[in-house]
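Peer 1: Sharing a sequence plus its predicted fold:
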Amino acid sequence: MSVEENNLNEMLLLRRQKLEDLKQMGKDPFKEETYDVSNKSDEIADNYEQFEGKEVSLAGRIMSKRGHGKASFADIQDSKGRIQLFVKVDNVGEEDYEHFKTYDIGDIVGVVGEVFKTKMGEVSIKVSEIKLLSKSLQILPEKFHGLKDQDLRYRQRHVDLIMNPEVKESFILRSKIIKAIREFLDDRDFLEVETPILSTLAGGATARPFVTHHNTLDLDMYLRIANELYLKRLIVGGFDKVYEMGRMFRNEGMSIKHNPEYTAIELYQAYADYNDMMDITEKLVAYVAEKVLGTTKINYQGKDIDLTPPWRRLSMEDAVREYAGVDFSQIETDEEAKAVAKEKGIEVTDGMTRGHIINELFEEFGEAHLDQPTFILHHPVEVSPLAKRNADDPRITNRFEAFVNCWEIANAFSELNDPIDQKGRFEKQIEERESGNDEAHMMDKDFIRALEVGLPPTGGLGIGIDRLIMILTNQPSIRDVILFPTMKPIGENKLEESETEE
């Protein structure tokens, strides 16, 4: 064991001994249940003239201490910021002052005192009463090196929030963004609903699901990859406008913009189409940006982005022509498309068609150019199993994806409401699954029966909330906007090493 590790263990043991001593004196801090807090730190600091000379009560975590014989200074941090305490033996009494001198960085205290300014002009509290409300048995990272390791910050978000207050601001913005999204839809008479997270089929998207087992029913079930098929059943049932915002789960790769558990919203509107969904998408994003940030012109990681409607509209085939240099108006057969794909370095697998290759070429050559908000329209039917065919060209669908910062943030289409066509699409997806594509859609006979009852013309839209929040809060990774992102477990010893390494 290193000298540093030995010192750390001794300090941790000392904290536990202090707790035991407090218990022996009948001052167990963990027995405290409430504390009367009259004000927060920022309220006092920002309105000093109103509070000068007045008595206030606060509670917070000790973040620093400076002792000077019979008088000491300390900084406490509450949910709104930090404020300085002036603790003097003449004001709190000798016994409480001696106890205060034993308090550690990280301990949570409640204080009563008078608001004043020091000679240095710092707003402070002249403490008349101080009480230990919770004993910290761990040592905050700043004691050694600060919480700098990004991986550790994600694993110990509670410590990250204490040591890096700016992190909290991102999550406060997240909450405001979600609230603004709901406001936008509620004001347009959309009804918020809830649908199952567990289902016997993973439907509504092409993605690999998480599988679990229901013991009582003795059957495998799936965490939802999308809530689309249930929401469309509600449109069949007579609701005109519905939405649901919540967690989705996809058993896929992880990256700066992918987390297996993420937040998305899906909404559906009867008697509307994909053009209406484009209108909603750009107006919703602009509304949220204006509401939360006060502007639709933002900067993301050094890149200026203008979210002001209207957004650019470009068909997928036009995007492939522009960015890949391939004109699919001159390519009619699968064989011709495969030849072009090979020339462009695209891997061609069994079962790929002209439509699959258009999509592959767009993803390979087109997405990287879509910095500014752009709608990519008319995806091939092969990659759009739930979208309505285009009346003029049945090889494509009335679908769009919205891109900002070269990322897909939304997916929408005129919903396929022809049950016969839908069944045929599902059968094609089953063929793909049998060929090894475990992300292909499953057959959902109950959904087919729902369509047979009659789904009115409907527009549907899905938005990736976490990616949108990343862009609006200028965060480089999806893990920076999810409080507790998915992380690979590490051993307890390894975690302890990470906590103390230089």
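Peer 2: Yes, it's here.
Peer 1: drop to CA atoms for contacts and neighbour counts, all remaining ones
Peer 2: OK.
Peer 1: Tally up the residues packed near the nearest residue to residue 260 once chain neighbours are set aside, please.
Peer 2: Distances taken as Cα to Cα, 6 or more residues apart in numbering place residue 250 nearest to residue 260, at 5.1 Å, with adjacent residues excluded. When counting by other Cα atoms under 10 Å, one arrives at 22 neighbours for residue 250.
Peer 1: Look up how far residue 461 lies from residue 250.
Peer 2: Distance of residue 250 to residue 461, computed by Cα to Cα, to the nearest Å: 18 Å.
Peer 1: all helices for the stretch 101-250 of the chain, in order.
Peer 2: Applying DSSP state H, counting those that start in this stretch to the stretch 101-250 of the chain gives helices spanning 150-155, 157-163, 165-186, 228-236.
Peer 1: would JSON lines of those helices with mean neighbour count and distance to residue 127 be doable?
Peer 2: Listed next are the helices of the stretch 101-250 of the chain as JSON lines, based on neighbours: other Cα atoms under 10 Å; distance: least, Cα to Cα, whole Å:
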{"stretch": "helix 150-155", "mean neighbour count": "16", "distance to residue 127": "34"}
{"stretch": "helix 157-163", "mean neighbour count": "17", "distance to residue 127": "23"}
{"stretch": "helix 165-186", "mean neighbour count": "17", "distance to residue 127": "25"}
{"stretch": "helix 228-236", "mean neighbour count": "21", "distance to residue 127": "57"}
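Peer 1: okay, pairing it with this:
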Amino acid sequence: MEQEMNLNELQQIRRQKLQQLCETAYNPYEVLRFERTNYSTDILNNFESMEGKEVAVAGRIMSIRGHGKASFVDLKDQEGKIQVYFRINDVGEEKYAIFKLLDIGDIIGVRGEVFKTHKGEISVKAHDFVVMAKAIQILPEKWHGLKDIELRYRQRYVDLIVNDESRKNFIIRSKLISRMRHYLDARGFMEVETPILQTIPGGAAARPFITHHNALDIDMYLRIATELYLKRLIIGGFDKVYEIGKQFRNEGIDVKHNPEFTTIELYQAYTDLDGMMELTENMIKTLAKEVLGTDVLLYQGIEIDLAKPWTKMTMREAVLKYAGVDFDDIQTDEEARELAKQRGLEFDDNATKGQILNLFFEEFAEENLIQPTFITEYPIEVSPLAKKIPDKQGFTYRFELFIFKMEIANAFSELNDPFDQRERFEKQVKAREAGDEEAHRMDEDFLTAMEYGMPPTGGLGIGIDRLAMLFSNSYSIRDVILFPTMRPKDVKQTNEGRESDQSQK
């Protein structure tokens, strides 16, 4: 209570200072613009050529030192921090009196001369300044930053002000997306936009968010994937398309999952799974070099070597290696279910051998996949949009890329047989009727599109949030989403289910 009272007292003092500023006919909120000539890093990195020159810098006050007739301020802008020297003889008595009303957190613009102090610190000697915003709220203590994790996510604006590591994360994320676009554009891909509001959510096994369109008087869904619309564009004659955008899945929250997340999906006609594998590996290696300057990442204390050839193994090989079970020796669904029961795994009463294999992989293999690993040959039951492998009954041309136990990418040789696709959709419909809320829905328009003819196509989806986690060495997905989904403070907690790991492209 005492600490709260002290904070309130400090806020009241700041309000009084603001009132004093306004009474001197100096209302900071009436300032419309400030012509900045340089960022802090321009000056710090080019001192020899800028010494003695007049500059204009702007930013937020992060510290104030000194007293009497001279003071130092650390001014923080988008690029970094620079010291500013205020002296009564340089700015005048009237302006120095205004300076005395400033606090940590206030936003100012400064015009002055670049110089170096007796201690050798590159600084700006203020000749004039303007106050552009008064901070009424108190920033966290500078040496400790904003340590309350939940508060960092709820008040990202404060987190970005005081935690340089958070700022760095989002700069990395921005560069990652920018360079990803450049990589694909340079290879003939076309960026497109497809509907977020859909009448039939498809392209993934997930529960959608439901809304209602008043004018049409119909329920609509926030998309769970972009896949089916992008495939329509391949059918329409575009050979290479991609979309970067938000997906929405009405599921749980944990360090790898957020209900609103960002993916890139791309489709290329006349190629296959191997083509997608080559593109995935080359693109991620290139992005690491361009964004981070290295292809060896340090993630949670472990070196991730992107330069070495990436491991490839089938799902069956991974389960044999990490669970000690060879599913080639299992002949029936009943045998698979009995084995799962012996291992203490939970499964549906009607689970098939393919579903049990996938369950074994998730339980025993995923946690061992640290270095980049392509897992191939997924069971058809969990891959309703991928082509069958002709000589391997029950398996599909599909891979998922795992790095440090996380699924990063998902790719198919896309199913282009409309009759096979209809049959698989029908099985999904039956699964929904049996209670599987994540099963695919029947999309007649997509089936009609396929009947016009779809060329052999490779498709790839990458979770941009998770890739940003790897590139920025962030433990939680919330550390790379500017404004992650949070329960309002005044809403009581209810049980939250974990988001399904069986996220499709």
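Peer 2: Received it, and whenever you're ready, just let me know what you need. Every value quoted in this text rests on a predicted model; they were computed, and no experiment measured them.
Peer 1: need the helices of the stretch 101-250 of structure 1 in TSV with distance to residue 289 of structure 1, can you?
Peer 2: What follows is the helices of the stretch 101-250 of structure 1, written out as TSV (distance: least, Cα to Cα, whole Å):
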stretch	distance to residue 289 of structure 1
helix 150-155	26
helix 157-163	25
helix 165-186	8
helix 228-236	26
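Peer 1: Let me know which of those is the nearest to residue 20 of structure 1.
Peer 2: Residue 20 of structure 1 lies closest to helix 157-163 among these, at 24.2 Å (Cα to Cα).
Peer 1: Would you state the strands of the stretch 201-350 of structure 1 in chain order?
Peer 2: Assigned by DSSP state E, counting those that start in this stretch, the strands in the stretch 201-350 of structure 1 fall at 211-214, 219-223, 241-249, 261-270, 297-300, 303-306, 312-315.
Peer 1: If you count neighbours, what's buried in stretch 23-43 of structure 1?
Peer 2: By neighbour count on 16 or more other Cα atoms under 10 Å, the buried set for stretch 23-43 of structure 1 is 27, 28, 29, 40, 41.
Peer 1: Just confirm the last one contacts residue 75, I think it does.
Peer 2: No: between residue 41 of structure 1 and residue 75 there is no contact, the gap being 10.6 Å when judged by Cα atoms under 8 Å.
Peer 1: Find residues that contact each of the two.
Peer 2: 82, 83 (Cα atoms under 8 Å, 6 or more residues apart in numbering).
Peer 1: What separation do you get for the residue nearest to residue 170 of structure 2 when sequence neighbours are not counted and residue 464 of structure 2?
Peer 2: With Cα to Cα, 6+ apart as the criterion, residue 170 of structure 2 has its nearest non-adjacent residue at 6.3 Å, and that residue is residue 480. According to Cα to Cα, residue 480 of structure 2 and residue 464 of structure 2 sit 10 Å apart.
Peer 1: of these two, who's got more company?
Peer 2: Taking other Cα under 10 Å, residue 480 of structure 2 and residue 464 do not tie; residue 480 has more neighbours (27 against 23).
Peer 1: circling back: between the helices of the stretch 101-250 of structure 1, which gets nearest to residue 302 of structure 1?
Peer 2: Per Cα to Cα, nearest to residue 302 of structure 1 of the helices of the stretch 101-250 of structure 1: helix 165-186, 17.6 Å.
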